[in-house]
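Enquirer: Structure of the sequence below:
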Amino acid sequence: MPLPAETLMFAEAAAAGAAVARQGEAVEPALAALVDRLRALDPPLAFTCARGSSDHAATYAKFMFETRLGLPTVSQHPSLASVYGDPAKGARGSAFFAISQSGRSPDLIAATRAAHRAGALVTALVNDPAAPLADEADSVMPLTAGPERSVAATKSYIATLALIARLVAAWTADRALTDALAALPDALAVAWQADWSEALAPLAGARSLFVLGRGSTLAIAQEAALKLKETCALHAEAFSIAEVAHGPMTLVEPGFPVLVFPPHDVDRALIRPVLDTLEAAGARLLIAGEGALPMTGDPHPALAPIVMIQSFYRLANAVALARGRNPDQPPLLNKVTLTR
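Expert: Predicted coordinates:
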């Protein structure tokens, strides 16, 4: 079993800041052209289409599009075209965003082709701009994450979130968000050094846990839960903090771990009563930015989730090894998943 700093997951997650820095220059011309087309279209609706970690990034896109653009955003099932033959008639005049690291899954390619033929303005956010998915798009936005060999996506996920934030910043001409994105690589470097080791023992010894977020952080709660499953063989379920009281709360008993990613905007004030209830039930709360999970600086509210997931990836790598798992080689999984 490798040491924590010897895994591919460790090396690739540590490189996320460099990937985001490369992205800033690499996408600028294509981003400006895309924003011109989106503004001219003025779509009444946006679609996202993705699976796995990319679909969690789509959750972040939905939050950003709806709160900052006022643009209703729908997650389209990738199999509508490949299995059910849906011609995507409702996509005409919309903005369609296909999100993928590999750009090679047949279902996603079929869904993107159907949306394009139906009259949507299609954008592919993909790590490999030469992938088949790019051939179906009007615009291709490269993630610039570089090669990623570990099965667990890390730097490519962070690069996707950063690219979505860049798109929104440019579309809305938000100078504060644009400036914060310029500082994001340095913030990610600091976040990678954050000491979350006090959470190692509670997670390494857990049988299951909740991972909670709300609004801007729901996407990273989903991503963190997936990473705990695939790298640590740890049953983790993601919920919105607004939803956990609607049934799942009954599973909480003394010592039950709850990993919390609090939002850094107006939502933050709304989560405390739920956390108090969990604590009263005996839950072991692990809150990003508090106590055992320190967070340095005061990131832009829209980018705070990206900073938090960077610190989490280092923790997940360590938890996997503590549980006797190599995070680079989870059983039954492949780097590229081809689904229909």
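Enquirer: alpha carbons only for contacts and neighbour counts from here, please
Expert: OK.
Enquirer: and Ala204, how far is that from Asp107?
Expert: Going from Ala204 to Asp107 by CA to CA, to the nearest Å gives 36 Å.
Enquirer: ok, the two, which is more surrounded?
Expert: Asp107 (22 against 18; other CA atoms under 10 Å).
Enquirer: quick one: that one and His77 touch, right?
Expert: No - counting by CA atoms under 8 Å, Asp107 sits too far from His77 to count as a contact (9.2 Å).
Enquirer: Number of residues surrounding Ala233?
Expert: Residues contacting Ala233 under the criterion other CA under 10 Å number 20.
Enquirer: residues contacting it?
Expert: Listed by CA atoms under 8 Å, 6 or more residues apart in numbering, the contact partners of Ala233 are 320, 325.
Enquirer: Tell me the spacing between it and Leu286.
Expert: Distance from Ala233 to Leu286, by CA to CA: 19 Å.
Enquirer: Quick check: the gap between the residue nearest in space to the middle of the chain and Ala153.
Expert: By CA atoms, centre = their mean, the mean C-alpha position of the chain lies nearest to Ala57, the distance being 3.6 Å. With distances taken as CA to CA, Ala57 is found 12 Å from Ala153.
Enquirer: one more to line up against the first:
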Amino acid sequence: MTDHPDGPVDTLMARETAEAPDRCETQIARNADVMREAGQRLRALAPPFAATLARGSSDQAAAFAKILLETRAAIPTLSHAPSIGSLYRATSPLFKGVPLIAISQSGRSPDLIAAAEDAQRQGALLVSIVNDAASPLAEMADICIPIHAGPEKSVAATKSFIGTLVALTHLIAEWSGDEGLKAALPTVGDVLRRAVAADWSDAVPLLRDASNMLVLGRGLTLPIAGEAALKFKETSNLHAEAFSIAEVAHGPMTLIGEGDPVLALGPMDEARAGLRERLEDFRARGAQVIATGHPDDVAAATLALPGQIDVHPIIGAIAQIQSFYGLANALSLARGRNPDKPPHLAKVTRTL
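Expert: As a prediction, the model looks like this:
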């Protein structure tokens, strides 16, 4: 048990988060043949578009898949709302021959299963990305991609989310034939280990007493910001909302005033354009700006968090959520909460 001024940090969330680098290395090796075959099948299919199906943290992973598919494979990607298939039974016949990427740690959420069944009825190709390879969503898949994260007992998903991002990266590297991304995959374990070691706890005093905040990202890091905002709500009872660095000036910026916290997760590719100027705007409002990203961008922050700039931008975005989970765990404890057992939440959300 590790001591901390605000209490013990050796939670399930902390332990499971720290497992992610090894689990992801194992996943990449074990899934090599599955991913190669899936990539070949999806390239041959040559669909006009792709779709994702998910809820909660998995829907943030789905948004990450959209960015990857549209920037790396030039495939337009939409988010298919589960209720369209599970409640309305109204999945479009235009889904015939279209890959539907269903993402679920448990593979047992009734609404996702029902929506996937309705899409298959219309001829969709179901690609299930799951942690439980014996789950119903896995068994009904045309292509099943296990993330091999191992049992995850904390209600707050961590290693399974990171594993899902890595699996999506691997799949889309093979699907798109992106040789640079394929070459970056073997670096995942080491990049994530450095991300585990990165200490973001200096942000805790700036967030301990906050009631509202913004989390910013753009491109690859916008879904990361979405997951971070969700975890702030879930584990710390902190109302956090995620916005694009480009969109936040269109209204949400007025919510931030003197002393209010803003967390910016800076992208390391073309999407970093304008980040420094936006952070300077927040500082001028008196905001407590916490940021990670390129040193030139985060120089405007109140607190610059350690990050990695010499890595592939996709892997670097995944590393940001790896580091963030350590902050989320420490903040939850500092606010007197148990990150493993958020009130009113369960590991499998059974929605119809």
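Enquirer: Confirm the residue nearest to the centre of the first structure sits in a strand?
Expert: No - per DSSP: H, G, I helix; E, B strand; the rest coil, Ala57 of the first structure lies outside any strand segment and is helix.
Enquirer: looking at it, it is touching Ala159, isn't it?
Expert: No - using CA under 8 Å as the test, Ala57 of the first structure is too far from Ala159 to be in contact (9.7 Å).
Enquirer: can you pull out the strands in the stretch 151-300 of the first structure?
Expert: 208-213, 235-240, 257-260, 284-287 (DSSP state E, counting those that start in this stretch).
Enquirer: Switch these over to TSV; also include distance to Glu198 of the first structure.
Expert: Listed next are these as TSV, based on distance: least, CA to CA, whole Å:
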stretch	distance to Glu198 of the first structure
strand 208-213	16
strand 235-240	18
strand 257-260	13
strand 284-287	9
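Enquirer: For these, give me TSV that also has mean neighbour count and distance to Ala118 of the first structure.
Expert: Converted to TSV, these look like this (neighbours: other CA atoms under 10 Å; distance: least, CA to CA, whole Å):
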stretch	mean neighbour count	distance to Ala118 of the first structure
strand 208-213	24	35
strand 235-240	20	34
strand 257-260	25	41
strand 284-287	20	45
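Enquirer: Nearest to Arg113 of the first structure, out of the ones you listed?
Expert: strand 235-240 (31.2 Å; CA to CA).
Enquirer: got the contact list for that closest one?
Expert: Contacts of strand 235-240 of the first structure (CA under 8 Å, 6+ apart): 207-215, 218, 221-222, 225-226, 228-229.
Enquirer: Could you measure from the alignment partner in the second structure of Glu237 of the first structure over to Leu12 of the second structure?
Expert: When the second structure is aligned by TM-score structural alignment, Glu237 of the first structure is paired with Glu241. Distance, Glu241 of the second structure to Leu12 of the second structure, using CA to CA: 25 Å.
Enquirer: which SS class is Ile101 of the second structure?
Expert: Ile101 of the second structure - assigned by three-state DSSP - is strand.
Enquirer: number of nearby residues for Asn334 of the first structure?
Expert: The burial count for Asn334 of the first structure: 12, using other CA under 10 Å.
Enquirer: Now do the contacts for it.
Expert: Val151.
Enquirer: That one corresponds to which position in the second structure?
Expert: Match for Asn334 of the first structure (TM-score structural alignment): Ala346.
Enquirer: got it, and Leu184 of the first structure?
Expert: Checking TM-score structural alignment: Leu184 of the first structure goes with Val188.
Enquirer: Would you check that that match makes contact with Pro313?
Expert: No - with contact defined as CA under 8 Å, Val188 of the second structure does not reach Pro313; the gap is 11.6 Å.
Enquirer: What is the aligned counterpart of Ile75 of the second structure in the first structure?
Expert: Ile75 of the second structure maps onto Leu71 in the first structure, by TM-score structural alignment.
Enquirer: Next: Ala291 of the second structure.
Expert: Using TM-score structural alignment, Ala291 of the second structure lines up with Ile287 in the first structure.
Enquirer: Excluding covalently adjacent residues, which one is nearest to its match?
Expert: Distance criterion CA to CA, 6 or more residues apart in numbering; nearest residue to Ile287 of the first structure, sequence neighbours excluded, is Val260 at 4.7 Å.
Enquirer: Can you tell me how far that neighbour is from Met308 of the first structure?
Expert: 10 Å.
Enquirer: between these two, what contacts are shared?
Expert: Common neighbours of Val260 of the first structure and Met308 (CA under 8 Å, 6+ apart) are Ala288.
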